[in-house]
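**Q** following is a predicted model, sequence given first.
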Amino acid sequence: MQTCLHLGAHRCATTSFQEYLRQNAAELETQGIGFWGPRRTRNGLFHGVLPTPSVGNSQSLAKRAQGRIRMNLNQSRERGVQQLIISDENLIGSTRANLRLGALYSGVGERMARYAEAFDGQISSVALNIRSLETYWTSVLTYAITRGHRIPTAMKLQNLAEGSRSWRDVISDIACAMPGVEIKVLPFEIFGGRPEMQLEMLSDCEAPRSHARVRLNASLRLEDLRAHLLTNAAQGLPAGEGRWRPFDETQCAMLRENYADDLMWLAAGADGLAQLVQDPEHPAAGLNLPQTDVTRGRPHDKQDRRLAGSG
């Protein structure tokens, strides 16, 4: 049985992807595709994998978690599941910790090493969704504010924009913690609203189209965000409607540049650590670009003379 650990990340349409899998679970099982989502993974299945304050011995709890996971994997295998997708964005950390530290998933390496040990070598691949840092942090901040966090100060925004940790560091940490496991990276900009396409990239099935456009936990717009907050807190938001844009142009440029560097690194092979999943409907150009205009005549010559003589 092939086991894919889908890690999210947060604010990358992960909840919508999980809902799509949940709604189509019965149909997918006929194709040998199984699904474990947060309703299962956060219901005690992984208790003990990560150290937590407890009266029990941490090593004993980790062994019990390993046995519990092995038992559940065997049950899925006995039901005829050939490919199992386990999706839970909290495996790599939390947005609360990201905001507190001002960095992307700083402890992901240690966390994934513990999960790799708990699965005892039965993880075949890992899937990670990434997103432009500008929109990722904006979405994280919007989500946090709706849950009682304060509106970020100018210094906080500047620190986020100047942060040196990017998706490349997250991927490198995961690869170091899980050597030999295939890592697939799916950009939110391509797969965020296409769960069926994402599923096909992670499995060998013909993904159902039902429930493929369900959208959950979308960021609130400014007018909705103001209505959600108390009057005093809402005064810190800018006037107008539409998406909240907390970063200024310079900060946005810094965050976009970091994300562009990440994508270039992935496209160049990511040092052999990960695979960037491309849009199957828009394949990248090869070494020899297609020639759409193979004729040349008098109109071209006249244009060339005009260009050459221009001052």
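**A** Sure, I can see it. Numbering: from 1, shown residues only.

**Q** CA atoms for contacts and neighbours, from now on please.
**A** OK.

**Q** contacts for stretch 103-111?
**A** 50, 91-94, 97-98, 160, 163, 165-167, 170, 173-174, 176-177 (Cα atoms under 8 Å, 6 or more residues apart in numbering).

**Q** structure B:
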Amino acid sequence: MELFLHLGAHRTGSTAFQRTLKRNGDVLAAAGTAYWGPEWMRGRDHLMLRDNGRFDTGAEAAVAEDLAATGAARLIVSDENILGSMRRNLLEGGFYAGAVARLVAYCSHLGMEPARIGLGIRDYAAYWVSAYSYLLPAKPLPDFAALKPALLAPDRGWREVIADLRGLFPRAEIMVWPLEAVQGRMRALVARFADQTPQRLRGVEKRINTAPGLAAIPAVRAIRAAEPDLNGAQMRARLAEMDLAGAPAPELFTGAERRALAARYAEDCAALAAGFADVRYLAEGRI
């Protein structure tokens, strides 16, 4: 069996990518491809990597049964949590510090290395803002100002993550795409990744899994101060009841800080376009 591994990352359009794969499961199956998305990966205890870096005893046999049951020649696995935690990224000020160990564990568990890897990337400022506003309603986070110094100069950026992938999987084809270049072209991107033609796939029209607007941040803090025991679902319900139209949005990064982060991201994209880590860079016009 051949493994194609879509790793996300978080907040780079991965949910739309996954929904497109799921919606076209019949097309993929007809081509001999099985798809395991987040619902599959996170809904089975024997596919959950524990905090000790191991899987449960006996999980290998259950995974082997799952793989045999697909009857497929190719398996696409898509779950951004394989790389690690978006919350940890924020709190540590860098991207996926434990990715190598996690990837080794997952690939050993599946019994195969990926033939193809897909990874979306995004402008640093947009990523950090999206991650913060997405996570804040679920659990308390430090004030953004306390996190910002590390976010402005992260030890691990996109190139460090990609270098890890290349070092770990020297024979794999690695596809990397900037979110800014593929918005509105998700069907073509998924087709390219899954070896399909775009005309055969059904697309996902509306935006999904978007982060709350920045205006929600003061509201979340006020609600949590008054009701500290609210869980994520209850917090989202409270926000849905509020009219935040016209509410002031905090500026998490200054203009100068955004420009500095954009410059670093531009350097990443230029290096990838020039062949960094021998990746296939799917920027505009290359999908």
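**A** Cool, got the structure. None of the values given here were measured: they were computed from a predicted structure.

**Q** hang on, the earlier thing: ChimeraX command to pick out the buried ones of the contacts of stretch 103-111 of structure 1?
**A** Only the buried entries of the contacts of stretch 103-111 of structure 1 go into this ChimeraX selection, using 16 or more other Cα atoms under 10 Å:
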select :50,91,92,93,98,160,166,167,170,173,174,176,177
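
**Q** which stretches in the stretch 151-300 of structure 1 count as helices?
**A** 154-161, 167-177, 188-191, 195-202, 222-228, 231-234, 249-267, 298-309 (DSSP state H, counting those that start in this stretch).

**Q** rebuild those as JSON lines, extending it with distance to Tyr143 of structure 1.
**A** Below are these laid out as JSON lines (distance: least, Cα to Cα, whole Å):
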{"stretch": "helix 154-161", "distance to Tyr143 of structure 1": "15"}
{"stretch": "helix 167-177", "distance to Tyr143 of structure 1": "20"}
{"stretch": "helix 188-191", "distance to Tyr143 of structure 1": "17"}
{"stretch": "helix 195-202", "distance to Tyr143 of structure 1": "22"}
{"stretch": "helix 222-228", "distance to Tyr143 of structure 1": "10"}
{"stretch": "helix 231-234", "distance to Tyr143 of structure 1": "14"}
{"stretch": "helix 249-267", "distance to Tyr143 of structure 1": "19"}
{"stretch": "helix 298-309", "distance to Tyr143 of structure 1": "53"}
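
**Q** for Trp36 of structure 1, which of these is the nearest?
**A** helix 195-202 (13.8 Å; Cα to Cα).

**Q** got the contact list for that closest one?
**A** In contact with helix 195-202 of structure 1 (Cα under 8 Å, 6+ apart) are residues 4, 16-17, 20, 127, 186, 191, 205-209, 212-213, 277.

**Q** likewise stretch 126-143 of structure 2?
**A** Contacts for stretch 126-143 of structure 2 (Cα under 8 Å, 6+ apart): 10-12, 86-87, 90, 144, 151, 210-214, 216-217, 220, 231-233, 235-236, 252.

**Q** same thing but 6 Å
**A** Ala211, Pro212, Gly232, Met235 (Cα atoms under 6 Å, 6 or more residues apart in numbering).
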